[in-house]
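Colleague: got a predicted structure plus its sequence, pasted below:
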Amino acid sequence: MSEIDYDSNKTFAAAVERSKKIEEDIAVNPTKYRVLTGDRPTGRLHIGHYFGSLQNRVRLSKMGVPTMILIADYQVLTDHDAFQEISQNTKQLVIDYLSAGIEPSENVIIYPHSYVPECNQLMLPFLTLVSNAELSRNPTVKEEIQSAGLKNVNAGMYTYPIHQACDILFCKGNVVPVGKDQLPHLELTRTIARRFNEKFCKDRDPVFPMPQALLSKTPSILGLDGSQKMSKSRGNAIFLSATEDETAALIKKAKTDADRNITYDPVNRPEVANILMLISLCTKEAPEAIAQRIGDGGGGMLKKMLTEALNEELRPLRQKRAELEKNPDYIRQVLLDGSERARAIAVKTLSEVREAMNMVI
């Protein structure tokens, strides 16, 4: 087996070019693609998820792109001990999805992967296609171990990217919306698909497609501390489920700087630039223009403008969220229906895998 190329610059440059071509083609041929995307149920979603991924999922699904939305409940066990909340967090994710405008349909399936055992059966053959050294060198795994502060690393963490490969390939997903930091995981999935096809499909059509990255156009959103990416675990996030008053209180504590003259300078004034960008994402006005209007109004005016813009943007979502909270039976049914449909896809793929590996009895 040739080694996986984890050269981030080389991989990123190629991924950018492929992503541009996919975006252009999706607009013309939406049903040619199947998107696999999702989240781990570690808590409710925040505005970083909303601007960074949820809006894009809504856009793609409304274009008619078949979309699989995975709730990666098993993967929570790799670096979290609080498994007691997985079920509740799963349901809260569904509420966030539906509130943001994602609608379960023939084209959109929402499901937890613990309810799709056929998908997880792909783990064993996939494990035989990757070396221990390749898993240990995966830069995303290294970063996740470091950020989680793990001292005793379980084997599940190292096989995490293989589990992701199962999630993508069981449904023959050929497009995966990701950021630059997730490209090594996707590169491993592409390697597994290629090695499986080369080894087991010499005399037949390939079983798996080569999934491509659809890179996010939304820049990384910093948390309220202004120094790190917005994250549930870092306590620097504004959750979609927050009230308008809670949102105002959180933004009031956001870090800016001492210069009253507001300018958009991401390099030298990242905290101020982040708030300007969030306002821009809500109002669609350029951050430079927003900064010019605020002028020497200082951090107080900047935060006031973000509070008003964000609460206005999220008001319909929060109203829908309040309605869905009152209907837990519907949320559960969405998950059960999605699981049933995902299993039907997984059963078909697993059957093809068995046939390719000469395991049919």
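Modeller: Thanks, I have the structure now. Worth saying up front: this structure is predicted, and the values here are computed from it rather than measured.
Colleague: every contact and neighbour count from this point should use C-alpha atoms.
Modeller: Noted.
Colleague: how far does the strand or helix carrying Phe196 sit from its chain's centre?
Modeller: Taking DSSP states H and E as the definition, Phe196 sits inside helix 183-200. With Cα atoms, centre = their mean, to the nearest Å as the basis, helix 183-200 stands 20 Å off its chain's centre.
Colleague: could you pull out the helices for the stretch 151-300 of the chain?
Modeller: 155-158, 160-169, 183-200, 244-252, 270-283, 287-294, 298-325 (DSSP state H, counting those that start in this stretch).
Colleague: C-terminal to the last one, what's the next element?
Modeller: The helix or strand immediately downstream of helix 298-325 is helix 328-356, counting by DSSP H and E.
Colleague: that next one packs against which elements?
Modeller: Judged by 3 or more Cα pairs under 8 Å, 6 or more residues apart in numbering; DSSP states H and E, the packing partners of helix 328-356 are helix 86-100, strand 108-112, helix 117-120.
Colleague: try it against this one:
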Amino acid sequence: MVSGIQPSGELHLGNYFGAIRQHLELHERYESYFFIVNYHALTTIHDREALRRYTFEAALTYLALGFKPEKAALFVQSDVPEVTELAWIFYNLVPVSTLEKGVAYKDKVAQGLPANAGLFNYPVLQAADILIYGGTLVPVGADQKQNIEICRDIAQRFNRTFCPPDRSLFPIPEPLIREEVAVVPGIDGRKMSKSYGNTIGIFDEGKTLRKKVMSIVTDSTPLEAPKDPERCNVFALIKLFADEETRNRIAEAYRRGGYGYGDAKKELIRLIDEHFAEARERRRELLKHPDYVMDVLREGARKGRRRAQEMMEQVRDLVGLNYATYRSEAS
């Protein structure tokens, strides 16, 4: 199993429910490689210190939330530079028309992100991320489904183009999509996204958390009037944290009337605090030991790079890039 997280800013509840929680649930069940995709982050971040800080924070977040480095590899994408070599080989197999149809690319440009070549070619580097470790299972959000289809197509093209008829190098990966996780709403009602500036951070607490939650957009229904919980952004977030009994209790209070959005927001703050209490404590302890975090990343990179180098030896041989080896054998 392989997956990555982009360190393009503060990790938020959308990242947690859309990806991180699933990674934490699965990383002990499979041989797994998880990486912080700082090459991908260069599509939007051109500040050295910010990129370094966000990369460290991403690692810190995974460990604080319960990632067990003895069970799976956690590392930084750029510590395995072979992935960019594989991406270049893939670039020569992918029609431009395939990338021009990219929904994620179009969406990000529509959000105002610069239409640079890195963003355009993002799915090809993502395919290299997956295939260089022999990935067969890729946990992703529904918005990444097209990118996994491109990855599958690249694997098939490589196998057809360079491999003998009786042998394939790359397995065809399958996406693991958790359909029941709806889009996590941000404080303005749109999808929670760093691009929109509408996020609630995973480790927000105290006044910061309260300010963000209390600013969640709601309608103007009076306090005493019944309300439809399924049309409320606050309740959409409550459902992600609350158990069934709590969800039903709060939903009934909405429908009964006399229950204000301010009451619901206070419930949400309580639920967030309870859910992340232990993780916040672990994060505070980890901050006292940054060398431990770096050791985890170094060890994860060692495992990942060993796997990547083994794969690239086969790729170079099949493509014809092991020229020195060929000359030695020929002589």
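Modeller: Everything's here; your move. All of these numbers come straight from a predicted model, not from anything done at the bench.
Colleague: circling back to that earlier point, deepest of the helices and strands packed on helix 328-356 of structure 1, which one?
Modeller: Burial of these is given as mean neighbour count (mean count of other Cα atoms under 10 Å); strand 108-112 ranks first at a mean of 24.
Colleague: in structure 2, which residues correspond to that strand?
Modeller: The counterpart of strand 108-112 of structure 1 in structure 2, using TM-score structural alignment, spans residues 72-76.
Colleague: return the residue of structure 1 aligned against Leu286 of structure 2.
Modeller: Per TM-score structural alignment, Leu286 of structure 2 is aligned with Leu324.
Colleague: wait, what's in contact with its match?
Modeller: When the contact criterion is Cα atoms under 8 Å, 6 or more residues apart in numbering, the partners of Leu324 of structure 1 are Ile95, Ser99, Ile331.
Colleague: was I right about the first one contacting Ala322?
Modeller: Spelled out, it's Ile95 of structure 1. No - with contact taken as Cα atoms under 8 Å, Ile95 of structure 1 and Ala322 are classed as non-touching, separated by 9.2 Å.
Colleague: what residue in structure 2 is paired with His185 of structure 1?
Modeller: Alignment note (TM-score structural alignment): His185 of structure 1 maps to Asn147 of structure 2.
Colleague: surely its match touches Pro123?
Modeller: Yes - using Cα under 8 Å as the test, Asn147 of structure 2 is close enough to Pro123 to be in contact (5.5 Å).
Colleague: and those two? Which one has more around it.
Modeller: Relative neighbour count places Pro123 above the other of Asn147 of structure 2 and Pro123, with 25 against 21, counting by other Cα atoms under 10 Å.
Colleague: any idea what that one aligns with in structure 1?
Modeller: Under the alignment (TM-score structural alignment), Pro123 of structure 2 pairs with Pro161 of structure 1.
Colleague: give me the nearest residue to its match, chain neighbours excluded.
Modeller: In this structure, Pro161 of structure 1 finds its nearest non-sequential neighbour in His185, 5.4 Å apart by Cα to Cα, 6 or more residues apart in numbering.
Colleague: surely that neighbour and Thr140 touch.
Modeller: Yes - with contact defined as Cα under 8 Å, His185 of structure 1 and Thr140 form a contacting pair (7.0 Å).
Colleague: SS state for the counterpart of Phe34 of structure 2 in structure 1?
Modeller: Using TM-score structural alignment, the partner of Phe34 of structure 2 in structure 1 is Ile69. Look at Ile69 of structure 1: counting by DSSP: H, G, I helix; E, B strand; the rest coil, its state is strand.
Colleague: about what we covered before: identify whichever of the helices of the stretch 151-300 of structure 1 lies nearest to Pro177 of structure 1.
Modeller: For these, proximity to Pro177 of structure 1 was assessed by Cα to Cα; helix 183-200 is nearest, at 10.0 Å.
Colleague: and that closest one with helix 328-356, angle?
Modeller: Interaxial angle, helix 183-200 of structure 1 versus helix 328-356 (axes from the mean of the first three to the mean of the last three Cα atoms, to 10 degrees): 40 degrees.
Colleague: ok, back up a step: and the helix holding Phe196 of structure 1, how far from structure 2 on average?
Modeller: Taking mean Cα distance after the TM-score superposition for structure 1, the mean distance separating helix 183-200 of structure 1 from the aligned residues in structure 2 is 0.7 Å.
Colleague: show me what that helix is packed against.
Modeller: Helix 183-200 of structure 1 makes packing contacts with helix 8-28, helix 139-148, helix 160-169, strand 212-215 when contacts are defined by 3+ Cα pairs under 8 Å, 6+ apart.
Colleague: these: which one's closest to Thr256 of structure 1?
Modeller: Comparing those against Thr256 of structure 1 with Cα to Cα, the closest turns out to be helix 139-148 (24.7 Å).
Colleague: what is the corresponding segment of structure 2 for the closest one?
Modeller: Helix 139-148 of structure 1 falls opposite residues 103-112 of structure 2 when the two are matched by TM-score structural alignment.
Colleague: give me the residues contacting that stretch.
Modeller: Outside of stretch 103-112 of structure 2, the residues within contact range by Cα under 8 Å, 6+ apart are Ala115, Leu119, Phe120, Asp143, Gln144, Gln146, Ser195.
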